[in-house]
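S.K.: One predicted model, sequence on top.
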Amino acid sequence: MQAVLALEDGTVFAGRAFGAGGDSWGEVVFNTGMTGYQEILTDPSYCGQIVVMTYPLIGNYGVNIDDYEAKRSFVRGFVVREDCDRPSNWRASHTLADFLRRENVIGLSGVDTRALTRHLRSRGTMRGVLSTTCADEEELVVRARSCPQLTGQELVPEVATEKSYTLEGNGPTVVLLDMGAKLNIIRHLRQRDCRVVVVPPAATAQEILALDPDGILLANGPGDPVDVPAAIRTVRELIGRRPMFGICLGHQVLSLALGATTYKMKFGHRGANHPVKDLATGKVYITSHNHGFSVAEDSLAGLPVVVSHRNLNDGTVEGIRHTDLPVFSVQYHPEASPGPRESAYLFDQFMDLMRQYGR
């Protein structure tokens, strides 16, 4: 079965469909990871996006029951150069195509993903339509141009919990503001014996403080950070009330709550090999990323924060730290393991802050 990806600028890529069939649309982005496709497909931060993998062979180790980052997939489509339908790994429970079919995600293989990635790098991410039912390229381009932009979509409610729930532990109580939290964030807190209370993105500051937390973690999530104004207001009211740690979208929401601004990047950071420097120690970490927006560094001037981490590829802000309060955040994903695992030290710093400022 043939599938076609049409971009809003008129560029079209045709190939073979695998996984589900039908029609889908979203922002077309690329990820440079060589592995980790299961985590990518189940990362809620990809909600609203068609993901292109730059590594040429995807699916060779299958899909297993342990490496999910959410209970289901939120991606709008998945594009690869070649999909492997005969995986070889003792942990695999089913193939990539089986997974996509079950999750109703359209897969497209047999396209020149190198050319597609270079196109997105030069032109920027853009809207696209992925179809197995329509071969009329002009019609698909028209559809792509009529799709909503990523900004303005209410994606966070689609991926976040609707009701609060608690995971018991014998350590400090951490309230996790869920805007699309990856399960590995919760795993890291549980490994440190935290009692984790997960609350929806619309939770108020009063509701969170009523839970008597020792710390507050602002989770990752999809879309433009300005599209979660309720969370920004809540965080603004909570700053200084408890130790606070933000990750990815949580970093952007914290920055906006402090008075900074954000902007949409040309093609974003999505991959598992981004070098980030911790400016306090001088140590460089190889980190996992998934974001299309960034904090504008010039907007931090005059605010009571310092830039704590910097991306060594393009110099963008990768973390901030409050100069007076136990509040910090990073743009990348310290809970992910792109190979090295030492970025988990940030969870230990969060634990130290909760002990230091314990009530």
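M.R.: Nice, I can see it. Residues are numbered from 1 along each chain as shown.

S.K.: all contacts plus neighbour counts: C-alpha atoms, from now on.
M.R.: OK.

S.K.: Give me the distance between stretch 316-334 and the centre of its chain.
M.R.: Relative to the chain's own centre, stretch 316-334 is displaced by 17 Å; criterion: CA atoms, centre = their mean, to the nearest Å.

S.K.: Now it: buried residues?
M.R.: Residues of stretch 316-334 classed as buried under the neighbour-count rule (16 or more other CA atoms under 10 Å) are 316-322, 325-334.

S.K.: what's the answer for stretch 251-269, then?
M.R.: Neighbour-count burial for stretch 251-269 [16+ other CA under 10 Å]: 251-258, 260-262, 267-269.

S.K.: and the residues you listed, which of them are in strands?
M.R.: Among the buried residues of stretch 251-269, the subset assigned to strands under DSSP state E consists of 262, 267, 268, 269.

S.K.: in what helix or strand does the closest residue to the third one other than its chain neighbours lie?
M.R.: So that's residue 268. Counting by CA to CA, 6 or more residues apart in numbering, residue 292 is the residue found nearest to residue 268 once chain neighbours are left out, at 4.1 Å. The secondary structure element spanning residue 292 is strand 284-295 (assigned by DSSP states H and E).

S.K.: Okay, one more to line up with it:
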Amino acid sequence: METLQLLTLNFKLYQKMKLLVLDNYDSFTYNLVQLVKKLGYGAKMDVYRNDKITLDAVEEYDNILLSPGPGVPSEAGIMPDLIKRYAPTKKIFGVCLGHQAIAEAFGGSLLNLPEPVHGVATPIRVSSNNEPIFRGLPHEFKAARYHSWVVVPKSFPHELEVTAVDADGQIMALRHREYNVKGVQFHPESILTEHGETMMRTWLKGSITPKKSWI
């Protein structure tokens, strides 16, 4: 009886929770979407490009996944305004460009790297015990990187906390100290990233109940 009640509760929660993937015109968005589906969280997921959905329309979603993309956050449609408007009330996870957009939204700045980092896996070191997506993982792991910009440590906002860095001290992950908002500079959806699926599953588990848990 208790199992049936739990399944019913999970089903009701699943029906209510909606996930928005904001596509920043990047091919890696497809990989993120496929990973979400693989992990069993795709039934209530919608994908919109960053200039094909209004800020008001975002209101109906509970959780938001900000995709990688070209350029800088200011060129990514509604993304900067979305973060500023919905950070206090929605669960947000930014990947690569999405991560950079979170930093900028709270007053951070970006630095254009002298040499872009594209298609390589480098060591990432967890620097905080406060980030759930890293719990249970090794203190250091390799992750795939495809970026030309990084968040500047010297101008890092007090509202945010650095949760992972690379060997040079560049910021590879962050979280908001009060809101349920976080970002990673690397690509968890890439096969080059160790424990990437685990990180995504941890974030999704805190967002919506997977379909496979109640069927």
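M.R.: Okay, I see it. It should be emphasised that the depicted structure is a prediction, and the values quoted were computed from it without experimental measurement.

S.K.: now, the most widely separated pair of the buried residues of stretch 251-269 of structure 1?
M.R.: Distances among those were taken as CA to CA; the most separated pair is 258 and 267, at 25.7 Å.

S.K.: What does residue 184 of structure 1 correspond to in structure 2?
M.R.: For residue 184 of structure 1, the equivalent position in structure 2 is taken to be residue 31, counting by TM-score structural alignment.

S.K.: burial count for its match?
M.R.: When counting by other CA atoms under 10 Å, one arrives at 16 neighbours for residue 31 of structure 2.

S.K.: check which helix or strand covers it.
M.R.: With elements taken from DSSP H and E, the one containing residue 31 of structure 2 is helix 28-38.

S.K.: Which elements pack onto that helix?
M.R.: With contacts taken as 3 or more CA pairs under 8 Å, 6 or more residues apart in numbering; DSSP states H and E, helix 28-38 of structure 2 sits against no other helix or strand.

S.K.: Measure how far it is from the centre of its chain, please.
M.R.: 12 Å.

S.K.: Trace residue 95 of structure 2 over to structure 1, please.
M.R.: Aligned counterpart of residue 95 of structure 2 in structure 1: residue 247 (TM-score structural alignment).

S.K.: surely that match meets residue 220?
M.R.: Yes: applying CA atoms under 8 Å as the test, residue 247 of structure 1 and residue 220 come out as touching, 5.5 Å apart.

S.K.: Distance to residue 233 of structure 1 added to the ones in strands among the buried residues of stretch 251-269 of structure 1, as TSV?
M.R.: Listed next are these as TSV, based on distance: CA to CA, whole Å:
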residue	distance to residue 233 of structure 1
262	16
267	28
268	26
269	27
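
S.K.: Which of those sits closest to residue 235 of structure 1?
M.R.: Closest approach between these and residue 235 of structure 1, by CA to CA: residue 262, at 16.0 Å.

S.K.: Give me the nearest residue to the closest one, chain neighbours excluded.
M.R.: Across the structure, with CA to CA, 6+ apart as the measure, the residue nearest residue 262 of structure 1 apart from its sequence neighbours is residue 295 (4.3 Å).

S.K.: May I have the secondary structure class of the residue nearest to the spatial centre of structure 2?
M.R.: By CA atoms, centre = their mean, structure 2 has its centre lying nearest to residue 93, at 2.7 Å. Of the three states, residue 93 of structure 2 takes strand under DSSP: H, G, I helix; E, B strand; the rest coil.

S.K.: isn't it right up against residue 68?
M.R.: No: counting by CA under 8 Å, residue 68 is not a contact partner of residue 93 of structure 2; they are 11.1 Å apart.

S.K.: which other helices and strands contact the helix ranked longest in structure 2?
M.R.: Assignment by DSSP state H gives helix 2-16 as the longest helix of structure 2. Using 3+ CA pairs under 8 Å, 6+ apart as the contact test, no helix or strand touches helix 2-16 of structure 2.

S.K.: Among the ones in strands among the buried residues of stretch 251-269 of structure 1, find me the one that's closest to residue 138 of structure 1.
M.R.: Using CA to CA, residue 267 is the member of those that sits closest to residue 138 of structure 1, with 24.7 Å.

S.K.: What sits closest to residue 32 of structure 2 if chain neighbours are left out?
M.R.: The shortest distance from residue 32 of structure 2 to any residue other than its chain neighbours is 5.6 Å, reached at residue 189 (CA to CA, 6+ apart).

S.K.: quick one: which of residue 247 and residue 220 of structure 1 has more around it?
M.R.: In terms of neighbours (other CA under 10 Å), residue 220 is the more surrounded of residue 247 of structure 1 and residue 220; the figures are 29 against 25.

S.K.: which one in structure 2 is aligned with that one?
M.R.: Matched by TM-score structural alignment, residue 220 of structure 1 corresponds to residue 68 in structure 2.

S.K.: show me what contacts that match?
M.R.: In this structure, residue 68 of structure 2 makes contact with 23, 24, 26, 28, 29, 94, 95, 96, 97, 98, judged by CA atoms under 8 Å, 6 or more residues apart in numbering.

S.K.: what does residue 104 of structure 2 give?
M.R.: Per CA under 8 Å, 6+ apart, neighbours of residue 104 of structure 2: 73, 80, 110.
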